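*Asks:* Predicted model, plus sequence, below.
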Amino acid sequence: MTPFDRPPVGMNLGRTAKLVAQAFDAALVEAGGTLPVWLTLLSVKSSKLANQRELAGMIGIQGATLTHHLNAMETQGLLTRRRDPVNRRVHLVELTEAGEAMFETLRKAALVFDKRLRVGLPDERLAEFAQVLAVLRANVES
């Protein structure tokens, strides 16, 4: 068997990641959200009074892109932003009641999707898969 008898690992991983991401986004849309909204809500929820720079880093997007998402989410009543009293250049982001409710709705959708994704995979195989992913990440980071 030659290396060209099967798709390269990176190509297979890329195709799979794209398909899974599209299906996850569709599940979030069906629940009334989007992937950027979910990632933002999750990041704000996991770090009380996060500032915008920290949020952008947690989500892995540029500050300007985050600002666009935060503006829309603030208009929808999902979160509030206020100046940090210690450093007026920093905006602190908090979820509103509507944001908390949307977080819970999207959390449930994410859990249902994760359960669907894991069908047929025993815990041992998932643990092994997580190790393989860690090695792949380490290989591209070095």
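*Replies:* Alright, I've got the coordinates.

*Asks:* switch to C-alpha atoms for all contacts and neighbour counts from now on
*Replies:* Will do.

*Asks:* list the buried ones in the helix or strand where Leu19 lies?
*Replies:* Element membership for Leu19, per DSSP states H and E: helix 9-30. Neighbour counts over helix 9-30 (16 or more other CA atoms under 10 Å) mark 24-25, 27-28 as buried.

*Asks:* ok, second structure coming up, stack it against the first:
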Amino acid sequence: MTRRDLAAMIAPLQRALIAAEMPVLRAHGLSMWGYVVLSALDSEPIRTQAALAEFIGADKSRIIGVLDELEDQGFLQRTRDPADRRARLLAITDEGRRKRNAVQAEIQRNEDRLLGRLPLDDRSAFLRALATLSALPPQ
């Protein structure tokens, strides 16, 4: 017996997960890209807008509006890089970290309900496999 392609199995799951995240994000006043940016800034030492765009796979010009919104909400700070006045250094604020953590906790509570459909051993194996495969470098 042949199995379905991985993308054919993962794509519907990804769409369902994103759809489940949207009401959570709206309730917290964040866009999906805003959440992605806060998560990236909270987990990695990303210093510049260009490095952030590359890290999250977004066009540099695409994230400027997202950064403006997050800065206006007090969730991140941008300062001029003293070594390169054209560059902006990014830092998540304490309020941005609180917002990101609250959103992530709510999203993961929803995910836990979904994962609850799997037996505990299968759930643990699925999460380990997903962590391994998602950490692979792009080919």
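*Replies:* Nice, thanks for sending it over. All of these numbers come straight from a predicted model, not from anything done at the bench.

*Asks:* TM-score for this pair?
*Replies:* Between these two chains, after superposing, the TM-score reads 0.76 (TM-score structural alignment, normalised by the length of the second structure); 137 aligned residues with a CA RMSD of 2.9 Å.

*Asks:* Counting neighbours, what do you get for the residue opposite Asp122 of the second structure in the first structure once aligned?
*Replies:* In the first structure, Asp122 of the second structure lines up with Arg125, judged by TM-score structural alignment. Neighbour count of Arg125 of the first structure, defined by other CA atoms under 10 Å: 11.

*Asks:* pretty sure Val93 of the first structure is touching Arg82, no?
*Replies:* Yes. Counting by CA atoms under 8 Å, Arg82 is a contact partner of Val93 of the first structure at 6.8 Å.

*Asks:* So between the two, which is more surrounded?
*Replies:* Neighbour tally, Val93 of the first structure and Arg82, criterion other CA under 10 Å: the higher count belongs to Val93, 23 against 13.

*Asks:* That one belongs to a helix?
*Replies:* No. Val93 of the first structure sits outside any helix when classified using DSSP: H, G, I helix; E, B strand; the rest coil, being strand.

*Asks:* Translate it into the numbering of the second structure.
*Replies:* So Val93 of the first structure corresponds to Leu90, using TM-score structural alignment.

*Asks:* dump the residue contacts of that match.
*Replies:* Counting by CA atoms under 8 Å, 6 or more residues apart in numbering, Leu90 of the second structure touches 41, 46-49, 76-79.
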